[in-house]
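A.B. asks: A structural model of the following input is requested.
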Amino acid sequence: MPILLFRRWRALLSAGLLAALPLEALAQTAPSTSPSTTPSAAGDVAPERATGRGSRSVDTATRHMVAAANPLAAEAGREILRAGGSTVDAAIAVQLVLNLVEPQSSGVGGGAFLVHYDAATKAVTSLDGRETAPAAATPERFLRADGKPMPFYDAVVGGRSVGVPGTVMLLEHAHRTHGKLPWPRLFERAIALAENGFTVSPRLNGQLAMEKHLPANPAARAYFYQPDGTPWPVGHVLKNPEFAATLRAIAEKGSAAFYEGPIAADLVKAVTGHPTNPGDMTEADLKAYRVKEREPVCGSYRVYTLCGMGPPSSGGVAVLQMLAVLEGRDMAATRGDPALAAHWLSEAGRLAFADRGLYLADPDFVSVPVKGLLDRGYLASRAALVGERSMGKAQAGEPPFREGRAWGFAEAEEHGTSHISVVDGAGNAVAMTTTIEDGFGSRLMVRGFLLNNELTDFAFTPTEDGKPVANRVEPGKRPRSSMAPTLVFRDGVLVASVGSPGGSNIINYVGKTLVALLDWNLDPQAAVDAPNFGSRNGPTELEQGTEAEGWIAALEARGHTVKAMELTSGTQAIVVTGPGLSGGADTRREGVAVGD
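C.D. replies: Predicted structure coming up:
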């Protein structure tokens, strides 16, 4: 995606001028083909394909700030803050607009994790709105008749991959606890955009141009594509009256309008009625869904305290493990030696991902030894394994406080997502990461929104070497995630709200950003835009097309196997400063940080 086109679109959108431009003029500047970057292998494809990386200055504010993946969504959140809404109120408004303007990443058909800080009570709470497997699900859900795992997209496209969505109930639960404005007020901007239309952005156009499976769904094809099968051009005004009706129902009747009645019936019909890959979700599954209040996972890094999401997400534990390994290194000095920083972070990532693959899963089904995985003595022993040369592939450790049961190791693919950060003038904060999993989810569209394919975050193989896999499919279970919404504190005072999309690479994106903020003292925009790198206990991955490719020789000299690939983060970060707030939104996507 040409960077100049994206900058032009965002500048015009921010100025409120885009709708006044002739659509045919915008269409002439829209990309006619997908980006030329071709990954070397299928496994190199990022959750959402790259559409460019730019540069921009850090955003500042004195009262409050919202950072989100699209200007229209961020502005919706700022409008709520201006009206006296809470950080949760603002995050809800952002999420509802993201469903329209960034439908490939998140929405009411998916799930989310939310970490909240109440400055008055100094309390950090976390909510689990992760999707659940239907009651009829079995551990063999993604095995073929010959006992081998299904190819990924054979599993994704259709009803088999759809988990019971949790986002709507999470938003309602958070509002009930921390909301200030009336619930229907938070829906107004999204409803107006759905009814009156919004302009197709360069990124949405580019994602649609690269998408292969979505046009097979009649509802999605009619909404996202022109009659000739090409996506609507940049600047086209896209209206979604069906979604407006869905939002009106939820605004009027609460989450019950989503989990029971006509919307729920249509959702189940779409899942079970897929012609080649039907699922087994029932209306009873939807009615039984509940949001979980989880204990946040917190730990220290130098003078800071960090709190994030615990299981069923692996993100909070893995990020804290990585930082504990790095704490004994002079990471501040690596600002001038990024190849060395990549070495240390990649080695820390290997250790964290090894533990993640063995121990992390839904804590309602598996005894996850969080206390042991974050034990300072255990982490010191793990840090001692890191040397000047790469260890190659790390083995999972044996943390204290774990149960005697032996688990089999298995991985699962994870894909797309979005992140929202909000901080208000009183120091209250939200970090919320939200997803429908793969880009455009299961490719099923119902009532104006897309359904997730979250169940493919489970391990496809339920046993390994005769041992049950912790993250196998089970009825009512929540698949493991890597989402890592993170709040940072110093001496009990909020310092930052950080998070990113990016599948399993979320852990590395957030880890890199935290080092850039806390050790390198970069502003949040520079921190999120810095080249991505890390290891998921495989090769050391460097972001292709960036200065990170210049580190290859130095890393190979340390024994790393290096792979340059798309690493399409979408990190948002807001930092509390002396004068107020500064924010950064990843230029790999269309995000902005806005405030007053």
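A.B. asks: hey, let's count contacts and neighbours off CA atoms from now on
C.D. replies: OK.
A.B. asks: ok so S497 is a strand residue?
C.D. replies: Yes: assignment of S497 by DSSP: H, G, I helix; E, B strand; the rest coil places it within a strand.
A.B. asks: so is the nearest residue to it once chain neighbours are set aside in a helix, a strand, or just coil?
C.D. replies: Residue nearest to S497 in three dimensions, not counting chain neighbours: L487, with 4.7 Å by CA to CA, 6 or more residues apart in numbering. Under three-state DSSP, the three-state class of L487 is strand.
A.B. asks: pretty sure L487 is in contact with A431, am I right?
C.D. replies: Yes: counting by CA atoms under 8 Å, A431 is a contact partner of L487 at 6.8 Å.
A.B. asks: And stretch 519-538, what's buried?
C.D. replies: By neighbour count on 16 or more other CA atoms under 10 Å, the buried set for stretch 519-538 is 519-520, 522-538.
A.B. asks: Among these, name the ones in helices.
C.D. replies: If you go by DSSP state H, the buried residues of stretch 519-538 have 524-529 in helices.
A.B. asks: Please give the structure of this sequence too, so both can be compared:
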Amino acid sequence: MKLRSFLFAATLLCGPLVAPLQAQQAADAIPPEMTTDLSAPVTDPGLRASQLLKSAGRPAKAGQWMISAAHPMAVQAGADVLREGGSAADAMVAAQAMLGLVEPQSSGLGGGGFLVFYDAELGEVFTLDGRETAPLDATPTLFQVDGAPMGFFDAVVGGLSVGVPGTPALMEATHERWGRKPWARLFTPAIRAAQDGFPVSARLAAMVGVDRDRLAVHPVTAAYFLPLGEPVQAGDLLQNPAYATSLEALAESGSAAFYDGQVATAIVSAVQGAAQPGMLSEWDMRNYTVKERDPACSVFLSFEVCGMGPPSSGAVAVGQILGLTEAFYAELDQPLAEVLRTPGKRDDFLTLWGNVGRMAFADRGRYLADSDYVPVPVRGLLDPAYLAQRAALASDMSAMAEVVPGQPQFDHALNWADHEGRALPSTTHISIVDSYGNALSLTSSVENAFGSRVMVGGFLLNNQLTDFSFRSHRDGVPIANRVEPGKRPRSSMSPTIVLQDGKPVLVVGSPGGSRIIGYVAEYILRVLGEGQGVQQAAAAPHAVNRFGTYDFEVGPQGDTIAQALAERGFETRVTGMNSGLHAVMVTPEGLLGAADPRREGIAYGE
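C.D. replies: You can find the predicted model right below:
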């Protein structure tokens, strides 16, 4: 392997910021053959066997514990902790620390996330909000020039898009509450890998190649990903001593080392000195807090589907899509499982699926935002009576001509405009069930691939502020998801734990921007509604309708299905849909793990 050291003093070639690409992101452009990387550095024979099982389309099986995550090295770090008697919280910290090194385009210390945790001792689901926050100096016109919204990548690249990171605080809060192993021990694998170097995956190398012009804008970032002006290549051994130093500070002093110390000062300096300077201050860093929120739970068949409520739109939208689908067929007195298993009903079901997806996203755009700033009718949006009323408007024969938000029961005054945010994907997900019966679902992100492209301390800073609406008002009415000081932007991340009789049966989540909602809803429908196997469901082609254009995944049947649905009145598109579903299912016979074949992650358990 070639050795490419991470040297801050390296000479680099900084190219100009290129014009924004179309909405389709680099993540969807990565060829499928690059995602299952059997050359990944896994030393554990069991993990190697899991890679082969995934390639064969078969689930991982275990009796005591299971972890499924987006990179084999992260799975190995988490598995080693679980094998030593660690909890799901311990394994998550170890895995997330490793992901920040080996999958920097997706998540890391400079990002944020949402965590759903089932506490087996208490028999309850808890949710922790580690979402980034807007600086206190931010205003609703942050991403406007002369009153007009900026271009997306004009806003993304640089310090202006950086929110206060939440991941380190979320890792610590989770460990303090549910951890069993010493905090410092959990960082050892990632520190060692950062010092010794890790082989660049085919996926990371391909994404660096696609994004090289933006990565070249900031000198530190360019020195790492484009040494001597050329992108790192698959198989290169990449060292990151700066990241090791940051992790060592976290291991020794906890998240205080990140939010109130040299790391915080370096982050603020990098943001304010970036090509597009931001407003982040040391005061913003010191005042960041993880917030415990009420889980957003909905009923689907005999299951309770629980996830993260506002500022995430994920659990509400997933619950609506599933609830609308069930309510529609219940009114027709047709068992959902029978409909899903009848080949002749495929086009009818996909017609309904496309319509209810649009309905859920119409409500999402109208009502979902940070509930600390905007009243959000979570219970009203998930009320079975409301969903039955909305489902009566749907159709399984043709595309609905118009889809507008509904009017859920609301116990607060409301005067906000809707906004159709179109998040672009780069995120990661971890699902874990430990030997104590706890379950954990974490989705974390830096937002766009490589975030703001600003690098400090060996990690990339997020561009999560571009998840806010760039507009502040519509028709004179303020937009719910507009930028405001200290506010958390709306997200589509959907970490989910599904319960039956009060106990977990399925832990799942995915990256994929606003398509995450559709990916997770599809997966739950396939596994619990149709009875597909966990790995089979992860590999099945996607069909997602968010804003009117019905997306079908490229594949053997993509064009045929798209044509059939176009004849029913939908605007259709066949495109790459690079999900990253990671799931663990709890069965009477043991645990089953699945990892999306579109990416390089695996599931492993013992």
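A.B. asks: one step back: show me what the residue nearest to S497 of the first structure aligns to in the second structure.
C.D. replies: Here L487 of the first structure is matched to I497 in the second structure, going by TM-score structural alignment.
A.B. asks: How about K477 of the first structure?
C.D. replies: Using TM-score structural alignment as the criterion, K477 of the first structure maps onto K487 of the second structure.
A.B. asks: likewise E414 of the first structure?
C.D. replies: By TM-score structural alignment, E414 of the first structure lines up with A423.
A.B. asks: Verify the contact between that match and I516 for me.
C.D. replies: No: with contact defined as CA under 8 Å, A423 of the second structure and I516 do not form a contacting pair (10.1 Å).
A.B. asks: So those two - more neighbours on which side?
C.D. replies: I516 (26 against 20; other CA atoms under 10 Å).
A.B. asks: Could you verify that that one is part of a strand?
C.D. replies: No: with three-state DSSP as the criterion, I516 of the second structure is located in helix rather than a strand.
A.B. asks: quick one: what's aligned to it in the first structure?
C.D. replies: Using TM-score structural alignment as the criterion, the counterpart of I516 of the second structure in the first structure is I506.
A.B. asks: Quick check: that match vs T305 of the first structure, distance?
C.D. replies: 20 Å (CA to CA, to the nearest Å).
A.B. asks: now do A41 of the first structure
C.D. replies: For A41 of the first structure, the distance to T305 of the first structure - CA to CA - is 39 Å.
A.B. asks: Does the residue nearest to S398 of the second structure when sequence neighbours are not counted fall in a helix, a strand, or a coil region?
C.D. replies: Nearest non-adjacent residue to S398 of the second structure, counting by CA to CA, 6+ apart: R568, 4.7 Å away. Secondary structure assignment for R568 of the second structure (three-state DSSP): coil.
A.B. asks: Near the residue lying closest to V157 of the second structure once chain neighbours are set aside, how many other residues are there?
C.D. replies: Using CA to CA, 6+ apart and skipping the chain neighbours, the partner closest in space to V157 of the second structure is S452 (4.7 Å). Using other CA under 10 Å, S452 of the second structure has 33 neighbouring residues.
A.B. asks: element containing the residue mapped onto S452 of the second structure from the first structure?
C.D. replies: Aligned counterpart of S452 of the second structure in the first structure: S442 (TM-score structural alignment). Using DSSP states H and E, S442 of the first structure falls within no helix or strand.
A.B. asks: surely S442 of the first structure meets G158?
C.D. replies: Yes: counting by CA under 8 Å, S442 of the first structure touches G158, with 5.6 Å between them.
A.B. asks: which residues sit against stretch 509-516 of the second structure?
C.D. replies: 314, 422-431, 441-443, 447, 491-496, 519-520, 544, 546, 577-583 (CA atoms under 8 Å, 6 or more residues apart in numbering).
A.B. asks: A583 of the second structure - that's part of a helix, no?
C.D. replies: No: counting by three-state DSSP, A583 of the second structure falls outside a helix, being strand.
A.B. asks: so F6 of the first structure touches P202, yeah?
C.D. replies: Yes: counting by CA under 8 Å, F6 of the first structure touches P202, with 5.9 Å between them.
A.B. asks: Quick one: distance of the longest helix belonging to the first structure to the chain centre.
C.D. replies: In the first structure, taking DSSP H as the definition, the longest helix is helix 338-359. Centroid separation for helix 338-359 of the first structure versus its chain: 20 Å, with CA atoms, centre = their mean, to the nearest Å.
A.B. asks: Likewise for stretch 462-476 of the first structure?
C.D. replies: Taking the mean of its C-alpha atoms, stretch 462-476 of the first structure sits 24 Å from the chain's own mean (CA atoms, centre = their mean).
A.B. asks: Next: stretch 62-78 of the first structure.
C.D. replies: Chain-centre distance of stretch 62-78 of the first structure: 17 Å, with CA atoms, centre = their mean.
A.B. asks: do the same with stretch 77-88 of the second structure
C.D. replies: 23 Å.
A.B. asks: Check stretch 392-409 of the second structure too.
C.D. replies: 27 Å.
A.B. asks: So what touches it?
C.D. replies: Contacts of stretch 392-409 of the second structure (CA under 8 Å, 6+ apart): 328, 348-352, 354-356, 358-359, 362-363, 366, 377, 379-381, 386, 390, 568-570.
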